[in-house]
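In: Next come a sequence and a model predicted from it.
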Amino acid sequence: MSLSLPDLYFRIKENGASVFRVVTDTRQNRMDLVQIANANVRNGEIRPQGGETPTAEEEAEIRAWIETRRADLAARHLQDIDRTIDFLNLSTQWAQSKATEDDLEAVSDRLLLAMHDLRTVIVRKKADRLMKERDDG
């Protein structure tokens, strides 16, 4: 363990994190985590927990963590989309060169529906952007 611990520890949850104050007792070489808040990434809410209230400095650190986490999640989402494109290409190659009739029968309907749904949304969004550009320009 490093000698320099952070003041706060963030236990990631689906919609944010449980936030703990890192408390060290150097006399007994002990460390405790005291929950002080729950941070919600979606709405930016910070709710005190465990009878503790974050200090102004801790709240600022939590808010900075929320912004960083939002940016990380947005970047990760774009990476997931890039991987999806790769998977679609690999699936095309698989369907063309390796899939058996039974393999194709097992996945074709679900795959066609998912691709149709995706295509419909993308085309509609693209048309909306083009119409907005035309109206604004």
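Out: Cool, the structure landed. Residues are numbered from 1 along each chain as shown.
In: use CA for all of it now, contacts and neighbours both
Out: Noted.
In: which SS state does the residue of the chain positioned farthest from its centre fall under?
Out: Distance from the C-alpha centroid of the chain, by Cα atoms, centre = their mean, peaks at Arg27 (39.4 Å). The three-state label given to Arg27 by DSSP: H, G, I helix; E, B strand; the rest coil is coil.
In: got another, please set it beside the one above:
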Amino acid sequence: MSVELPDFYFRVRENGAFVFRVDTENRQRRIDMTQIAVVNIRNGDIKPHGDHRLSREETEIIRDWMAERRDVLARREIDDIFRAIDHLNLTTHWVQSRASVEDLDEVTDSLLLAMHDLRSALVRKKADALIKARDPQADG
């Protein structure tokens, strides 16, 4: 376990984070965390908390964290898609080997609609990419 704590803590929330300055240099040797900002990953907003004025260093650290966080979320999103592929394969195996008629009655329509919707979106995106590859000036 690390002895030294970071200078900043980011409490992640759905669309960003609350940013805290971490302080251990006090008489009680306690960990004090003071909120200094609220971050929105989607639109890039960094809003100081209360009367706090963000320094250039704080802003730079927050922007670096935001870039890293976007990368993490993008990797997770792709990983989730690969997990979905695995789930589709497991579902196929379940349908062929263990599903009862009642089980299939319960899930078939929802699965077929979701798969149709996914297939339509994939085919449309693939066609757009092929058209754009042939003619880079084409709208897409």
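Out: Arrived safely, thanks for sending. The structure presented is a predicted model; accordingly, all values stated were derived computationally and were not measured.
In: Just give the TM-score of the two.
Out: For this chain pair, the superposition-based TM-score is 0.95 by TM-score structural alignment, normalised by the length of the first structure; 137 aligned residues with a Cα RMSD of 1.4 Å.
In: the helices in the first structure, which residues?
Out: 56-97, 101-136 (DSSP state H).
In: check the fit of the longest one onto the second structure and give the mean distance.
Out: Following superposition, helix 56-97 of the first structure is found to deviate from the second structure by 0.3 Å on average (mean Cα distance after the TM-score superposition for the first structure).
In: Which neighbouring elements make contact with that helix?
Out: strand 30-40 (3 or more Cα pairs under 8 Å, 6 or more residues apart in numbering; DSSP states H and E).
In: Residues in contact with the strand it packs on: which ones?
Out: 9, 15-25, 45-54, 62, 66 (Cα atoms under 8 Å, 6 or more residues apart in numbering).
In: Now, of the residues you listed, which are buried?
Out: Buried residues within the contacts of strand 30-40 of the first structure, counting neighbours by 16 or more other Cα atoms under 10 Å: 9, 16-21, 46, 48-49, 54, 62, 66.
In: Tell me roughly how far stretch 106-121 of the second structure lies from the first structure on average.
Out: With mean Cα distance after the TM-score superposition for the first structure, stretch 106-121 of the second structure averages 0.5 Å from its match.
In: What residues of that stretch count as buried?
Out: In stretch 106-121 of the second structure, no residue is buried by neighbour count (16+ other Cα under 10 Å).
In: The nearest residue to Leu5 of the first structure once chain neighbours are set aside: what's it in contact with?
Out: Distances taken as Cα to Cα, 6 or more residues apart in numbering put Val22 closest to Leu5 of the first structure, at 7.7 Å, once the chain neighbours are dropped. With contact taken as Cα under 8 Å, 6+ apart, Val22 of the first structure is in contact with 5-9, 31-34.
In: From Arg134 of the first structure, how far out is Val22 of the first structure?
Out: 55 Å (Cα to Cα, to the nearest Å).
In: Can you tell me the closest non-neighbouring residue to Phe10 of the second structure?
Out: Val19 (4.7 Å).
In: contacting residues for the one you found?
Out: 8-11, 35-39, 62.
In: let's go with 6 Å and repeat that
Out: By Cα atoms under 6 Å, 6 or more residues apart in numbering, the residues touching Val19 of the second structure are 9-10, 35-38.
In: of the residues you listed, closest to Trp94 of the second structure?
Out: Using Cα to Cα, Phe10 is the member of the contacts of Val19 of the second structure that sits closest to Trp94 of the second structure, with 41.4 Å.
In: where's that closest one relative to Arg56 of the second structure, distance?
Out: 17 Å.
In: More neighbours: which of the two?
Out: Phe10 (17 against 9; other Cα atoms under 10 Å).
In: who are the neighbours in contact with the equivalent of the more buried one over in the first structure?
Out: With the correspondence set by TM-score structural alignment, Phe10 of the second structure lines up against Phe10 in the first structure. Phe10 of the first structure sits next to 17-19 when contact means Cα under 6 Å, 6+ apart.
In: separation between Phe10 of the first structure and Arg70 of the first structure?
Out: 14 Å.
In: Between those two, which contacts overlap?
Out: Joint contacts of Phe10 of the first structure and Arg70 (Cα under 6 Å, 6+ apart) do not exist.
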